[in-house]
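[1] Could you look at this predicted model? Sequence included:
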Amino acid sequence: MNFIPVNVPLLNGNELKYLTECIETGWISSEGPFISRFEDEFSKYIGMAYGIAVSNGSAALDVAIKALGITKGDEVIMPSFTIISPAQSLVTVDAIPVLVDNDPLTWNMDVQAIEKKITSKTKAILIVHIYGLPVDLNPILDLAKKYNLKIIEDAAEMHGQTYNGQKCGSFGDISIFSFYPNKHITTGEGGMILTNNTDLSERCKKLRNLCFEPDGPRFVHHEIGWNYRMTNLQAALGVAQLEQIDAFLIRKREIGKFYHENLAFLESKGFQLPTVKTAYADNIYWVFGMLAPSPLEKEKIVDALSKNKIATRPFFWCMHEQPVFEKMGLFSGESYPVGEKMARNGFYLPSGLGITNEELFRVVAVIKNVFK
């Protein structure tokens, strides 16, 4: 019985050809033709003017936040339920994450809860699209205009997803993507910052490259940046992956449809499957997540799958319950019931692009056996 990982990337296009080209030409570091090609092609695909390739999605957030001038004491509104990266990038510049709960149907931030969190210290709203459906953007864009706030759009999980027909990642003053192996397209590790603002673009390029001065002596620095550069090898993978993204999106939705059709019986047992569509988007199924009616019911399925060599992943843990932030005195006494339930009861099934139909049937068979 073979092991089924929670994710297997699909590398069956021009990846080997382009990587071989890097090796044969010697362009393997953070200089080389694939970097600018990937930046140009990805930004054009999303519909933004500038792309700045970086080493990972968390690095993209670091650079984006600093490029916007967010600093000590500034407040940024974001969801409590998400990966730690957005909050981490904020606290490392001494900014203050201000949390809102999540919507129980889409699993994204509750847009109706944002306005009452806006104060004179609020500088931005950090949107994080979660798991497969985008945040309902129009109400947030209206708030940003009303209160003169910046939009940071974390579209790390949303390659190819749209909101009312427009690509996610094209709505922010600055937007970020991740290319970790579990994303729709991967560079192994890697990330991208997108913006339509020329000055922001140049600022991001400087920050990712140790703040070398473009017109000054090479090793004289006037401020602190990072070495967050992407390599030509990574960018070569990204170019090859982007060539296949339309097929990848079709396959992801096939996987989602298969699970929906074969696991619909779980809804009568109190489980919540992903919302298939909203008025503004069809689910892209970055992962196929489920909410169990209780942690015990969750563990019944997770344990059964594990015993049959099938991996799962728990959902994210809320920011207001992260021990590291509790030690810092953040979010004391705050509660976000929807996010807390998702964190405790949620998990997702193997749904990477490399999963076979045979493996999908095996996952379903094990789950059905739990409820015989």
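    Arrived safely.
[2] CA only for contacts and neighbour counts going forward, please
    OK.
[3] what sits against Lys117?
    Residues in contact with Lys117 (C-alpha atoms under 8 Å, 6 or more residues apart in numbering) are Ile77, Val98.
[4] another structure for you, compare them:
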Amino acid sequence: MTKVPFLDLKSLNAPFMDDLKNAACSVVESGWYIRGHYCERFENAFAEYCGVKYAVGVGNGLDALSLMLRASMELGRLHEGDEILVPANTYIATVLAVSAVGLKPVLVEPAENSYDMNPKRLKDAYGARTRAILVVHLYGRLCAMDEICAFANEHDLLLFEDCAQAHGARMSDGRGAGTFGSAAAFSFYPTKNLGALGDAGMVLTNDADVANMVRALGNYGSERKYVNKYKGVNSRLDEMQAALLLAKLPHLDASNERRREIASRYCAEIKNPKVLLPEIPATPSEHVYHVFVIRLKNEESRNEMQKFLAARGIETLIHYPIPPHLQEAYVHEFSGEYPVAEAMAKMILSIPMSPVMTDDEVSEVIGAINEF
């Protein structure tokens, strides 16, 4: 029986093995392992790739989110207790970051056709204490940024981006993930479209004050050694991960293009009427397909499909089975109803998506889904 893994990280990194080994050896031989030459080079390279002025490497994606928000608080642009609009169907990290710095997350229902934050529902969540919007480019698809930016401007709100799944996603005019708001957070967790070989994260911004504040907060609150101006934390991108990411960055666009090729086949060749496919954006580059999500009519059908595919050696995952407002950690903090987010959690299924998938593996997945 053919085995189709959901994601094979060893195969994913194999094409870059020589470059990764050389990068790792260079770091070891340098004798400098935190915030050195490679960190600076990767920060500059990723900022240029995304189209922003400043990038600050941090320890991981969650730290990137929380430090981005904390920086705005230290600069007096946000204050404890302010409300931040976030998607109701995001990964828990988005909500955790808001809570961690003393802000209040307010959930916004997603659009059923794109899974991203529904701009038409922003007005439902907006209130007297709303001060910012934190969008999540979920599954690698850019949100409806023109509409969301217009709402933010109309109501004088700050705009932040969670780009943990959207490395390289761009609109037709060149604007990309990480360029729309006050600041943006990226994760380089190993499974991401641009993945490290450990934890790593980054904050992007065009605001020098935000960049300097994030850098200080992530370095124990220190701008100068042994002089601690803020109550900071230890969250710095280490030289090893920076060097490995720098080696992989030149291959990101080709990797994303292969993801789009696979997604195009899925959308064209999956014909099972029980399966609802994601809407294809008008500009292909708006979506980098961190994962490819299909939808069944209900939880029972979804679970049956998952078992059916597993029996044929095809691995699948659910992103995400429990919405934030139903997680035990937040069960007493959200009082509203979020039927769209709850319904999606019961119907969605992520099928294999990787730039190193073979055409035969893609055909195997398509065939099995059509057979169900």
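    Alright, I've got the coordinates. Being a predicted model, the structure only gives us computed values, none of them experimental.
[5] Mind checking the TM-score on these two?
    The TM-score (TM-score structural alignment, normalised by the length of structure 1) is 0.91; 360 aligned residues with a C-alpha RMSD of 1.9 Å.
[6] In structure 2, which residue is most central in space?
    Ala164 (2.0 Å; C-alpha atoms, centre = their mean).
[7] count of neighbours near the aligned partner of Leu85 of structure 2 in structure 1?
    Under the alignment defined by TM-score structural alignment, Leu85 of structure 2 corresponds to Ile77 in structure 1. Ile77 of structure 1 has 22 neighbouring residues, counting by other C-alpha atoms under 10 Å.
[8] Can you say which helix or strand has Ile77 of structure 1 in it?
    According to DSSP states H and E, Ile77 of structure 1 maps onto strand 75-79.
[9] average gap between that strand and structure 2?
    With mean C-alpha distance after the TM-score superposition for structure 1, strand 75-79 of structure 1 departs from structure 2 by a mean of 0.7 Å once superposed.
[10] so what corresponds to the residue nearest to the centre of structure 2 in structure 1?
    Under TM-score structural alignment, Ala164 of structure 2 pairs with Ala156 in structure 1.
[11] so how far is Ile152 of structure 1 from the nearest residue to its match once chain neighbours are set aside?
    In space, and not counting its chain neighbours, Ala156 of structure 1 is closest to Phe177: 3.9 Å by C-alpha to C-alpha, 6 or more residues apart in numbering. Distance, Phe177 of structure 1 to Ile152 of structure 1, using C-alpha to C-alpha, to the nearest Å: 11 Å.
[12] what's near enough to touch the match of Ala164 of structure 2?
    Gly57, His129, Ile176, Phe177, Ser178, Phe179, Lys183.
[13] Narrow these to those in helices?
    Gly57 (DSSP state H).
[14] Distance from the chain centre to the helix or strand where Gly367 of structure 2 lies, please.
    Element membership for Gly367 of structure 2, per DSSP H and E: helix 359-371. Centre-to-centre, helix 359-371 of structure 2 and its host chain are 27 Å apart (C-alpha atoms, centre = their mean, to the nearest Å).
[15] Then stretch 244-258 of structure 2?
    That offset, for stretch 244-258 of structure 2, works out to 16 Å (C-alpha atoms, centre = their mean).
[16] Of all the residues in that stretch, which ones are buried?
    Leu244, Leu245, Leu246, Ala247, Lys248, Leu249, Leu252, Asp253, Ser255, Asn256, Glu257, Arg258 (16 or more other C-alpha atoms under 10 Å).
[17] how far away is the aligned residue in structure 2 for Ala113 of structure 1 from Phe186 of structure 2?
    The alignment partner of Ala113 of structure 1 in structure 2, by TM-score structural alignment, is Arg121. Applying C-alpha to C-alpha, the value for Arg121 of structure 2 to Phe186 of structure 2 is 25 Å.
[18] Look at those two and report which has more neighbours.
    Phe186 (29 against 14).
[19] For His167 of structure 2, see how far away the more buried one is.
    With C-alpha to C-alpha as the criterion, Phe186 of structure 2 and His167 of structure 2 are 8 Å apart.
[20] wait, what's in contact with the alignment partner in structure 2 of Leu353 of structure 1?
    The criterion is TM-score structural alignment: under it, Leu353 of structure 1 has Pro355 as its aligned partner in structure 2. Residues near Pro355 of structure 2 by C-alpha under 8 Å, 6+ apart: Leu12, Ser255, Asn256, Arg258, Arg259.
[21] Aligned to the third one, what sits in structure 1?
    Under the alignment by TM-score structural alignment, Asn256 of structure 2 pairs with Leu249 in structure 1.
[22] right, and the helix or strand after whichever helix in structure 1 runs longest?
    In terms of residue count, the longest helix belonging to structure 1 (DSSP H) is helix 245-263. The first helix or strand that comes after helix 245-263 of structure 1 along the chain, using DSSP H and E, is strand 288-291.
[23] Go through structure 2 and flag its longest strand.
    Longest strand in structure 2 by number of residues, with DSSP state E as the criterion: strand 130-136.
[24] surely Phe331 of structure 1 meets Cys318?
    No. With contacts counted by C-alpha atoms under 8 Å, Phe331 of structure 1 stays clear of Cys318, the gap being 10.8 Å.
[25] The two: who's more crowded?
    Cys318 (24 against 18).
[26] Which residue in structure 2 aligns with that one?
    So Cys318 of structure 1 corresponds to Pro323, using TM-score structural alignment.
[27] Not counting residues beside it along the chain, what's closest to that match?
    Asn89 (5.5 Å).
[28] so the one you found touches Pro110, yeah?
    Yes. At 6.8 Å, Asn89 of structure 2 and Pro110 qualify as touching, with contact defined as C-alpha under 8 Å.
[29] All good on my end, thank you.
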